[in-house]
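>>> Quick one: sequence plus predicted model below, questions after.
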Amino acid sequence: MTPEVVLVRGGQADAVRSRIRSDFPDVRVLDDETAHPETTIVAGRVRDEELPGLPALDWVHSWAAGVESEVGPALRRSGVAVTSSAGNGAVPLAEHAMLLALQLDRGGRRWADAAREARWDRFTHGELAGKTMGIYGFGNIGAALAPRASAFDMTVIGLRRDVGSTPAAVERLYRPEEVLDFAGRCDVLVVTAPLTVETRGAIDLRVLSALRPGATVIVVSRGGIVVDADLLTALDSGAVAGAGLDAHTVEPLPADSPFWSRDDVVVTPHNGATTTATADRGTAIFLDNLRRRVTREPLVNRVDPSSLA
C-alpha cells in the first residue's frame, strides 16, 4: 500500500503535524505548507491552480464547517474526496444565537448606546420565555441550540430535509415544503443551514412575511440563505422587528451596507464560532478521519460537491 503523504495548512498546522507524527507513525507529514507531487491528503485549502501539481491527491479536509467557499470548480469536478469540520462550531454558534436573540429581544443596542453617553435609559423590553424559536436547517447547531432555548422556557421547532425522529427539546420538525407553516409559528427564526443550491435564497420575502408579528431573524451559519433585499424590505415594513447577523452574503460586510447603521440590526463579523475549542474539535474530526483512512473505514463529514452553492 502506498504510504499516505499529508500536507497540513492553517493556523494550527504545527500542532496537527505533531499529533499526526505521534499518533500515525506510518504516515508521512510534510514539514511546511508547500504542495508536493506525492501528497495524497491535504488538511486545509487547496486552490484550483494547485491541482495539476498534486497528481496523487485524493482527499481534502476543510477546517471549515461549510465548504462552499473552500472548494473551487476544478476541485469539485476532480473526484477528490472532500470532508468538512461540520459540528466543530455548533456549541459557540448556539451560544451566539442565544446572545443575538437576547440582544434583539431586550434592546441591547439601546443600552450600549446609552452607556457610551453615560445616560440612564430605562425602558420596557421583551423576554424570550413563552416564545417559539424556529431553527431553519436543524443539524449540529440546532441540536446544540434547542436545549439552550428550551432552558429559557421557549418552545423549539425545527425544519430540515430529513425529518426522522424528533430530537429532545424540540416540539416538531417540519420539512422544507412546509416552510410557510413553520415560519408562521416563529417568534425567533434562527438560520443554521449550510449554503447549498437548495438553501440559497430560500428565506425570501414570502417566508419573512409569514413570521409572527414582532418576529426577529438570526443568521449564524451562512449568508445568502436569507435574501438581503427582502430582509431589508421586511424590516422597513415592520414584518420583521429585528435581525442579528453573524453570517453575511458578502464578507467582509461592505462598509456601505445598510445593515451597519440600522438600530434594529445587530451585526457581528462571522465571529460566533471563533474559539479555541472550535479549532480543537476540528482537529479531532480530521484525526478521526485520518484513522478511518488508515484502517480503510468510511470517512465522516463527506461533502457532495454537486450540492454546493
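Happy to help now that I have it.
>>> Only C-alpha atoms from now on, for both contacts and neighbour counts.
Will do.
>>> Check the separation of the first and last residues in stretch 143-159.
12 Å (C-alpha to C-alpha, to the nearest Å).
>>> All the helices of the stretch 51-200 of the chain, in order from the start?
Listed in chain order, the helices found in the stretch 51-200 of the chain under DSSP state H, counting those that start in this stretch are 73-78, 90-106, 108-116, 140-151, 179-183.
>>> how about CSV for these, with mean neighbour count and distance to residue 48 added?
What follows is the helices of the stretch 51-200 of the chain, written out as CSV (neighbours: other C-alpha atoms under 10 Å; distance: least, C-alpha to C-alpha, whole Å):
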stretch, mean neighbour count, distance to residue 48
helix 73-78, 14, 5
helix 90-106, 22, 29
helix 108-116, 14, 43
helix 140-151, 21, 29
helix 179-183, 20, 37
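>>> Out of those helices, which is closest to residue 249?
Each of the helices of the stretch 51-200 of the chain was scored for nearness to residue 249 using C-alpha to C-alpha, and the closest is helix 90-106 (17.6 Å).
>>> Residues in contact with that closest one: which ones?
Residues outside helix 90-106 that contact it (C-alpha atoms under 8 Å, 6 or more residues apart in numbering): 108-109, 125-128, 140-142, 144-145, 148-149, 188, 190, 216, 218-220, 242-244, 264-266, 272-275, 278.
>>> Also stretch 260-269?
Counting by C-alpha under 8 Å, 6+ apart, 100, 103-104, 109, 235, 241-247, 252-253, 259 sit against stretch 260-269.
>>> Swap in 10 Å and give it another go.
Residues outside stretch 260-269 that contact it (C-alpha atoms under 10 Å, 6 or more residues apart in numbering): 96, 100-101, 103-104, 107-110, 216-220, 232, 235-236, 240-248, 251-255, 258-259.
>>> related to what we said a few turns ago, take the contacts of helix 90-106 and keep only those in strands.
Judged by DSSP state E, the contacts of helix 90-106 include 188, 190, 216, 218-219, 242-244, 265-266 as members of strands.
>>> got another, please set it beside the one above:
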Amino acid sequence: MIVVIGKHRPDLAELTDVVFVDGWSGIPDDVVASMEAVIGRVPGDVLARAAKLRWVHSPAAGVDADLSPEMLASDVVLTSSVGNGAIPLAEHAMLLMLMLNRDVPRWMRAQAEHRWDRFTHGELAGLTLGIYGLGNSGLDLARKAEAFHLRVIGVRRRAGEPSPHVEQVDFGTLLEQSDFVVVTAPSTPQTLGRFGAPEFARMKRSAYFICISRGGIADDDALLNALRSGQIAGAGLDAHGVEPLPPQSAFWDLPNVIVTPHNGATSTGTARRGEQIVRENLRRFLSGQELLNVVDKAAGY
C-alpha cells in the first residue's frame, strides 16, 4: 500500500493500491501496519508502528524536518524532491541581488509618494558573488550570475567535485572577497549557525548577505548586529531562523533588508518538477529500480 499525505495529490490514477489522506490523525492502525511507501512526512511515532514501510518520499527539497530520531535509526529509504526548486530559487537570488545593488526599495518609496527620485546606483558587472553550497540551486545561480558578468566563487562540502561556472575557494576567501554572499546550502548540523559574528566581521562592509535555502544557517542576533552597525551593507532574506517571521522581528523594519516569506521557490514549475520526481520514483519503486534523490541521513541531505 502507498499512502499520500497532504492536500497536494499527484495524479496517480493508474495505481490502485493508493490511499490519500490529509494528515495522520485518525488513520486506522491496519493502514499504518500495511503501508510500504509514503509520499509525505512520517512522524516518529507512526514510523515505529509501520512494520512494512520501506520508502518515504519528502515532497520538499530540504529534509531536516523529516530526519526524526526514528527515521535516522531506521532502514527506511528516504528520498527528497531536491532540485525541483533550483531554477526559481536561483532567479530569486538574482532578484534580491539586483534589488539590493540598485536600492529598489528607494524607487518603490518614491513611487508611493509620487516623487521623481533619480540617483546613481550600482551594477552587478565586475562584482564577486560567493555561493555557500554548490548543489542544484547554487550551480544554477552560478550559471545565471556568469551571464551578468559577475565573478563567481563558491564552497561545497565535497570540495573538488566539478562545479561549472564556479571557482571553488575556501570559506575564508569566500567571506573576504565576495560582494554578495548567497546561502544555498541545506540545513544540517554542520551548516547551522555557520554565519556568526566572526564571519560577518570578515565580510566587506560593502557586501550583502542573502539566504534563500534555510534559516538558522546564519545566527539571527549576529546578523542583526552586523546590519545595524554597518558591518555589512544589507541583506536579502527569504529563509528565516523562525518562520513565519514574527511581526515583532527587527528584520522587517531595517532599511537595508529585503524580507520575502520563504516562497522564492513557490512556482508552478517547482510543483510540476516535484510531481515528476514523485511519479518517476514511484515507477522505480514498483519495478524494483534504484530511487532518485536518496538522502544521506548522516549528512542530512
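All right, it came through fine. Model, not experiment: these values are computed from the prediction.
>>> quick revisit: drop anything exposed from the contacts of stretch 260-269 of structure 1.
96, 100-101, 103-104, 107-108, 110, 216-220, 232, 235, 240-248, 253, 259 (16 or more other C-alpha atoms under 10 Å).
>>> any idea where the strands of structure 2 begin and end?
2-5, 18-21, 37-39, 55-57, 77-79, 128-132, 151-155, 167-168, 180-183, 208-211, 234-237, 257-259.
>>> Turn these into TSV, columns for distance to residue 113 of structure 2.
Formatted as TSV, these follow (distance: least, C-alpha to C-alpha, whole Å):
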stretch	distance to residue 113 of structure 2
strand 2-5	47
strand 18-21	49
strand 37-39	49
strand 55-57	49
strand 77-79	50
strand 128-132	33
strand 151-155	37
strand 167-168	44
strand 180-183	30
strand 208-211	27
strand 234-237	24
strand 257-259	19
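>>> Next, count neighbours for the alignment partner in structure 1 of residue 42 of structure 2.
Residue 42 of structure 2 maps onto residue 46 of structure 1 when the alignment is built from TM-score structural alignment. By other C-alpha atoms under 10 Å, the residues close to residue 46 of structure 1 number 19.
>>> How about residue 222 of structure 1?
23.
>>> Distance check, it against residue 309 of structure 1.
The gap separating residue 222 of structure 1 from residue 309 of structure 1 is 11 Å, by C-alpha to C-alpha.
>>> So for the two, which residues contact both of them?
68, 194-196, 199-200.
>>> can you tell me which two in the residues you listed are farthest apart?
Maximum pairwise distance in these, criterion C-alpha to C-alpha, is 12.3 Å, between 68 and 199.
>>> anything in contact with each of the two?
Contact criterion C-alpha under 10 Å, 6+ apart; residues shared by residue 68 of structure 1 and residue 199: 222, 307-309.
>>> From what I see, the match of residue 42 of structure 2 and residue 9 are in contact.
Yes. Residue 46 of structure 1 is in contact with residue 9 according to C-alpha atoms under 10 Å; the separation is 9.2 Å.
>>> Overlap of the contact sets of those two?
residue 62.
>>> Report the contact partners of residue 76 of structure 2.
Counting by C-alpha under 10 Å, 6+ apart, residue 76 of structure 2 has contacts 36-37, 47, 52-56, 70.
>>> Out of these, give me the one that has the most neighbours.
The member of the contacts of residue 76 of structure 2 that has the most neighbours, counting by other C-alpha under 10 Å, is residue 56 with 25 neighbours.
>>> Just list the residues touching the residue nearest the centre of structure 1, thanks.
The residue lying closest to the centre of structure 1 (C-alpha atoms, centre = their mean) is residue 221, at 2.8 Å. By C-alpha under 10 Å, 6+ apart, the residues touching residue 221 of structure 1 are 65-66, 89-90, 93, 97, 137, 141, 190-195, 245-248, 270, 272-273.
>>> Quick one: map residue 148 of structure 1 onto structure 2.
So residue 148 of structure 1 corresponds to residue 144, using TM-score structural alignment.
>>> Now do the same contact list for its match.
Residues in contact with residue 144 of structure 2 (C-alpha under 10 Å, 6+ apart) are 87, 90-91, 93-94, 138, 150, 165.
>>> Over to residue 127 of structure 2?
Counting by C-alpha under 10 Å, 6+ apart, residue 127 of structure 2 has contacts 148-152, 177-180.
>>> Can you tell me which of the residues you listed is closest to residue 77 of structure 2?
Nearest member of these to residue 77 of structure 2, counting by C-alpha to C-alpha, is residue 152, at 35.2 Å.
>>> ok, the closest one - how many residues close by?
Look at residue 152 of structure 2: counted by other C-alpha under 10 Å, it has 22 neighbours.
>>> show me the contacts for it.
Neighbours of residue 152 of structure 2 in contact, by C-alpha under 10 Å, 6+ apart: 127-131, 141-143, 145-146, 165-168, 174, 178, 180.
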